[in-house]
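**Student:** heads up, no residue letters with this:
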């Protein structure tokens, strides 16, 4: 289920690997709609890491809510699940080729702030990160030069008859410059 208002979007889902790509696209589209294009890569990476943690660690189920909110120049992305255990950042030095245990450290590195809190309305927690939101720059406005050429009045045709038996011919009559038609 997806709900959103002007500056708030909520998506409920199962944190399964097949759904994480969909959520990345939803977050990206919402940020484009809010004209926050410069934040898309960091927000999409951060939400991917948080959803991956729900998939790996959350108990008893993988149901969660992704919430993105833009308020007072700050974008906050939260992932809320039903597991009450708060996450712990790995403090030991990870091996160079290790692929697990880096998610929260990555979220910490890409965001201005992050944290975890227990849910006040029941079991579970919310893990969040925030980014300073600056709207995408609009393309610079360039002045457009419009060249105008005065329109010349068309020449008026006048029929002249020289001889009643002759063929009449139309000859153009030029108006003097600045003269008004009569």
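**Tutor:** All right, it came through fine. All values reported here derive from a predicted model rather than from experimental measurement.
**Student:** can we go C-alpha only for contacts and neighbour counts from here?
**Tutor:** Will do.
**Student:** for the residue sitting nearest the centre point of the chain, what are its contacts?
**Tutor:** With distances taken as CA atoms, centre = their mean, the chain has residue 32 as the residue nearest its mean C-alpha position (0.7 Å). By CA atoms under 8 Å, 6 or more residues apart in numbering, residue 32 lies in contact with residue 40.
**Student:** ok, it to residue 40 distance?
**Tutor:** According to CA to CA, to the nearest Å, residue 32 stands 8 Å off from residue 40.
**Student:** now do residue 31
**Tutor:** For residue 31, the distance to residue 40 - CA to CA - is 6 Å.
**Student:** more neighbours, the two?
**Tutor:** Set side by side, residue 31 and residue 40 show more neighbours around residue 31, with 24 against 19, by other CA atoms under 10 Å.
**Student:** Got another one to weigh against that:
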């Protein structure tokens, strides 16, 4: 089956710490607009990791492009930078303070990968998405089927009764 992109968003930026936060807000707003609210947190976390890698490792510049592509059942987030060196998944030692970014991407995503792309590389990951009509409806707390309980204190101790029932 051939799947055509149903929605697409592209943001170009310099991967500096202040810009990373701004792009997270933009991406979160876009996902809300697409009614993919349940994907905001994992998408923002994965995107933050990819942009932090660009900020830390990409040479000669920190310029990159973030692309979101929402298909019927999948959201793909990709970051293209101009550094041709491909990142590799590795196991960080317990004492290391970095080196877990791609492992985090692998854990939170349905799939992920890296590919050379002309002037650099693209690192991407996917999250499962359902259109709003197929998502589980939010659970609404039931309305009171009876009158609420009232609590009072008397000299003999606490008393509880159903409001309006006249029993205690």
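**Tutor:** Sure thing, it's come through. Predicted, not measured: the structure shown is a model, and the values here were computed from it.
**Student:** if we can go back for a sec, and the residue nearest to the centre of structure 1, what element?
**Tutor:** Secondary structure from DSSP states H and E places residue 32 of structure 1 in helix 17-33.
**Student:** how far out from the middle of the chain is that helix?
**Tutor:** 11 Å (CA atoms, centre = their mean, to the nearest Å).
**Student:** What of stretch 68-82 of structure 2?
**Tutor:** 12 Å.
**Student:** Superposed on structure 1, what's the mean shift for stretch 121-128 of structure 2?
**Tutor:** Mean deviation of stretch 121-128 of structure 2 relative to structure 1 after superposition (mean CA distance after the TM-score superposition for structure 1): 0.3 Å.
**Student:** distance of the equivalent of residue 57 of structure 1 over in structure 2 from residue 150 of structure 2?
**Tutor:** Matched to structure 2 by TM-score structural alignment, residue 57 of structure 1 sits across from residue 57. According to CA to CA, residue 57 of structure 2 and residue 150 of structure 2 sit 63 Å apart.
**Student:** Equivalent analysis for residue 64 of structure 2, please.
**Tutor:** Remark: distance between residue 64 of structure 2 and residue 150 of structure 2 (CA to CA) = 61 Å.
**Student:** what does residue 103 of structure 2 give?
**Tutor:** Applying CA to CA to residue 103 of structure 2 and residue 150 of structure 2 gives a distance of 53 Å.
**Student:** Sketch out the helices for structure 2, chain order is fine.
**Tutor:** Per DSSP state H, structure 2 carries helices over the ranges 17-33, 40-57, 101-108.
**Student:** Okay, angle between the first one and helix 40-57 too, please.
**Tutor:** In other words, helix 17-33 of structure 2. Helix 17-33 of structure 2 runs at 150 degrees relative to helix 40-57, counting by axes from the mean of the first three to the mean of the last three CA atoms, to 10 degrees.
**Student:** what's the average distance of helix 17-33 of structure 2 to structure 1?
**Tutor:** Averaged out, helix 17-33 of structure 2 is 0.7 Å away (mean CA distance after the TM-score superposition for structure 1).
**Student:** Kindly report the same for the longest one.
**Tutor:** Between helix 40-57 of structure 2 and the aligned residues of structure 1, the post-superposition mean distance stands at 0.2 Å (mean CA distance after the TM-score superposition for structure 1).
**Student:** No more questions from me, cheers.
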